[in-house]
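J.: Okay, predicted coordinates and the sequence, questions at the end:
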Amino acid sequence: MGLLRETEMQESLKDSPHHTHMKNDRAIDVEVHFRTSSGNYNPFATRQLLKYLDWEILNSVEVPEGFCAHSMKFALAMQLSHIYRHFIGGGVGLRQIVDYYVLLRHSSESERRELMANLNRFGLRKIAGALMWLLRESFGLDESLMLCKPDEFRGRWLLREILQGGNFGRHVGGGRLKWLYWWLGKRKKSLSYWRFDLAETFWAEVDYWKVFVENTSTRIRLRKISLRDVKF
């Protein structure tokens, strides 16, 4: 990060645990990744996942197009975690589901088995079950390509969220509500995920309030309680 700041690019406030947005003097937004993944919200599962990804990314290979591509093992674990974080954190889109279907179709049995053996350790068992059900019902995924037993309850939940909200929940109504009603609705929805995964919901809420407190100085500077419509 220090090297990036030496380029005189302006760092924005749109940070995440694994990337930051920076702008040059022409206001071109560049998303710079400095970690292999944001992981899950559960810090204990994330620690195990990132340890695996940090090791597996060393197996990246250079492709003819002139850049390095990570391994299939890396992609299977990282993308599943990415889908989960989007789902719990605001909304997941159909595009990400299609991407994972393609990954499974191109993966080997040994690559899938390695992730299958680590689903619980990485905190991904519940989202994997939901995704396997969705891919079977919507894409006809063969059982031989599945990572675990399909979970119909969570799978229907995942499908409903995709159809209603899409990526980051952009298609969910309520954009014109006053900020207080909008905020209460968001908090209610976030807490409702406890039936999907209690531990992940708890840590997602902890993460929300951590970020909320960290943005206090920004609220004071902008003289705004809600940062919903602020573009950084």
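T.: Alright, I've got the coordinates. Keep in mind the model is a prediction, meaning the values are calculated, not measured.
J.: switch to C-alpha atoms for all contacts and neighbour counts from now on
T.: Fine.
J.: check which helix or strand covers residue 31.
T.: Of the helices and strands defined by DSSP states H and E, residue 31 is found in strand 29-33.
J.: How much space separates residue 15 from residue 82?
T.: 16 Å (CA to CA, to the nearest Å).
J.: Which one's more surrounded, those two?
T.: residue 82 (16 against 13; other CA atoms under 10 Å).
J.: Spatially nearest residue to the more buried one (excluding sequence neighbours)?
T.: residue 39 (7.0 Å; CA to CA, 6 or more residues apart in numbering).
J.: Contact partners for that neighbour?
T.: 46, 49-50, 78, 81-82, 85 (CA atoms under 8 Å, 6 or more residues apart in numbering).
J.: The protein: helices as residue ranges?
T.: 2-5, 43-56, 72-89, 94-106, 109-118, 125-139, 152-164, 179-191, 198-214, 216-222 (DSSP state H).
J.: for comparison:
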Amino acid sequence: MSRLQTERALFQLLSISLGNMSPDDLPAYDAQTWLSLYKESKKQSIVGIVWSAVEKLPLQNQSLPLNIKMGWYGQVYLLEQRNITLDGACAKLTEKLESISFDSFVAKGQSLSQLYDEPLRRDCGDIDLFVFPRQSKFPRYDLKIEYIRRKIDSLGLKKLGYIVYHHAEWEFDHIPVEIHFRPSFLTNPWHNKKYQTWFERQVESRCWSKNRGYYSPVISFNLVYLLQHLFFHLLFEGSKLRQIYDYAILLKHLAKIPDADIIKAGACATIEEVGMGRFARGIMWVLQQTCGLPAAHLIMEPNKKLGEYLLHEIMESGFYGKTDTRNSQNRRMKRFIRRARLFHLFYSEIAWDIPFRLWHWWWRRTNQIKYHWPHLEK
């Protein structure tokens, strides 16, 4: 089976997992095809998701060789145990943060897994926590970050890395934790200003709810935030199908909400305002092709031409471009080539990448001297 056929089979399994395709419609595959599907699902961080689809197949189609089946099941079992560990860590961290008068919510990862039919089967990594001091507003953002840093240090968490524009890294129970001061960023300063303003409004409206011992953001927040996260990774580092599936799950749940049209309209207005409208339309097409998402679930009209280009990038690059064999293995060179390749599509964001990095270097260096922040290099 060719790579194109393998990818098509993988998309069908994702559609089955999401309930958008009948398991009976999947043809039987030989051992080599299943091996290719297993490898591709590992590359795209969707091992657990695809396994859930495999379990739904009729017995005559479950022709996996025993060695592949056992290896796959073993990966899923370890994934489930990891998710249980992370859920417990999120609850403990939330409790610790409340003890120092911080509100917080878990972004991406564990909060998104709650939307899955089988939450423990979402591939997981570190913990992303957004934190908000309950005390009065700070006159400058660097003062707010310094206050958060000192309070987090008082909890006894181990420092892992330096402080950047939107987060800092710690470790809790041997688990990497990113403490976010801001959601993320756009390199275009005008778009970024609007994005940060939108985030502040979301925080003021307390855009989170509690479940499983920790807080998660509401769907209206994730419609913009997850798209921006995908936008940044695809443009500068590389993305993978797990992030696409996350957004498909989000839209599936949005369709069940009574005021879904109002939420869609608000999200679309924000997405356009921060310069991601074109990208969003390309992703809508990708969602249809990879997860079989019905047109009624989409928040924008799909752009087929751009979507084909974006899907090709996702399948070639993988997360952080680690599996991209098209160019140099040097990470910085990969980033440069990626920016050059996508510049004609998203020039308003990519053109500001170097100016933003220069400003960011100056900002970190200034605050490192002022507040004795950890050294710039890990």
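T.: Received it, and whenever you're ready, just let me know what you need. Since the model is a prediction, treat every value here as computed from it, not as a measurement.
J.: circling back: tell me which two in the contacts of residue 39 of the first structure are the farthest apart.
T.: 50 and 85 (14.0 Å; CA to CA).
J.: tell me which element residue 106 of the second structure is part of?
T.: strand 102-107.
J.: Report the separation between the counterpart of residue 44 of the first structure in the second structure and residue 356 of the second structure.
T.: Residue 44 of the first structure maps onto residue 190 in the second structure, with residues paired by TM-score structural alignment. The gap separating residue 190 of the second structure from residue 356 of the second structure is 12 Å, by CA to CA.
J.: the more surrounded of the two?
T.: Comparing residue 190 of the second structure with residue 356 by other CA under 10 Å, the one with more neighbours is residue 356, at 16 against 12.
J.: which ones are touching that one?
T.: Residues near residue 356 of the second structure by CA under 8 Å, 6+ apart: 187-188.
J.: Identify the residue of the first structure aligned to it.
T.: Match for residue 356 of the second structure (TM-score structural alignment): residue 207.
J.: try residue 298 of the second structure
T.: Looks like residue 298 of the second structure aligns to residue 146 there (TM-score structural alignment).
J.: picking that back up, if I pick the match of residue 44 of the first structure, what's in contact with it?
T.: By CA under 8 Å, 6+ apart, residue 190 of the second structure has no neighbours at all.
J.: Kindly recompute the last result at 10 Å.
T.: 273-275 (CA atoms under 10 Å, 6 or more residues apart in numbering).
J.: can you check residue 33 of the first structure too?
T.: Counted by CA under 10 Å, 6+ apart, residue 33 of the first structure has contacts 1, 16-21.
J.: any idea how far residue 353 of the second structure is from the match of residue 44 of the first structure?
T.: Distance from residue 190 of the second structure to residue 353 of the second structure, by CA to CA: 13 Å.
J.: again, but for residue 70 of the second structure
T.: From residue 70 of the second structure to residue 353 of the second structure the distance is 45 Å (CA to CA).
J.: Settle it for me: which of these two has more neighbours?
T.: More crowded of residue 70 of the second structure and residue 353, by other CA under 10 Å: residue 353, with 16 against 12.
J.: does that one really touch residue 188, like I thought?
T.: Yes: between residue 353 of the second structure and residue 188 a contact is recorded at 7.7 Å, counting by CA atoms under 10 Å.
J.: Quickly list what's touching both of the two.
T.: residue 347.
J.: which residue in the second structure lines up with residue 137 of the first structure?
T.: In the second structure, residue 137 of the first structure lands on residue 289 (TM-score structural alignment).
J.: Share the number of residues neighbouring that match, please.
T.: 18.
J.: Residue 221 of the second structure too?
T.: 17.
J.: Kindly report the same for residue 66 of the first structure.
T.: By other CA under 10 Å, neighbour count at residue 66 of the first structure equals 7.
J.: Could you report the distance from residue 14 of the first structure to residue 29 of the first structure?
T.: Taking CA to CA, one finds residue 14 of the first structure at 11 Å from residue 29 of the first structure.
J.: Quick check: neighbours shared by the two?
T.: By CA under 10 Å, 6+ apart, the residues touching both residue 14 of the first structure and residue 29 are 20-22.
J.: how much space between the residue nearest the centre of the second structure and residue 113 of the second structure?
T.: Centroid check for the second structure by CA atoms, centre = their mean gives residue 243 as the closest residue, at 5.1 Å. Applying CA to CA, the value for residue 243 of the second structure to residue 113 of the second structure is 12 Å.
J.: quick one on the thing from earlier: just give me the match in the first structure for the residue nearest to the centre of the second structure.
T.: So, by TM-score structural alignment, residue 243 of the second structure is matched to residue 96.
J.: Of the contacts of residue 33 of the first structure, which are reproduced in the second structure?
T.: Retained in the second structure (both residues aligned by TM-score structural alignment, their matches' CA atoms under 10 Å) from the contacts of residue 33 of the first structure: 1, 18-21.
J.: Switch these over to JSON lines; also include neighbour count and distance to residue 218 of the first structure.
T.: Below are those laid out as JSON lines (neighbours: other CA atoms under 10 Å; distance: CA to CA, whole Å):
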{"residue": "1", "neighbour count": "11", "distance to residue 218 of the first structure": "21"}
{"residue": "18", "neighbour count": "13", "distance to residue 218 of the first structure": "21"}
{"residue": "19", "neighbour count": "17", "distance to residue 218 of the first structure": "20"}
{"residue": "20", "neighbour count": "18", "distance to residue 218 of the first structure": "17"}
{"residue": "21", "neighbour count": "19", "distance to residue 218 of the first structure": "17"}
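J.: out of these, who's nearest residue 128 of the first structure?
T.: Using CA to CA, those come closest to residue 128 of the first structure at residue 18, 22.1 Å.
J.: gap between the equivalent of that closest one over in the second structure and residue 142 of the second structure?
T.: Counting by TM-score structural alignment, residue 18 of the first structure corresponds to residue 166 in the second structure. Distance of residue 166 of the second structure to residue 142 of the second structure, given as CA to CA: 11 Å.
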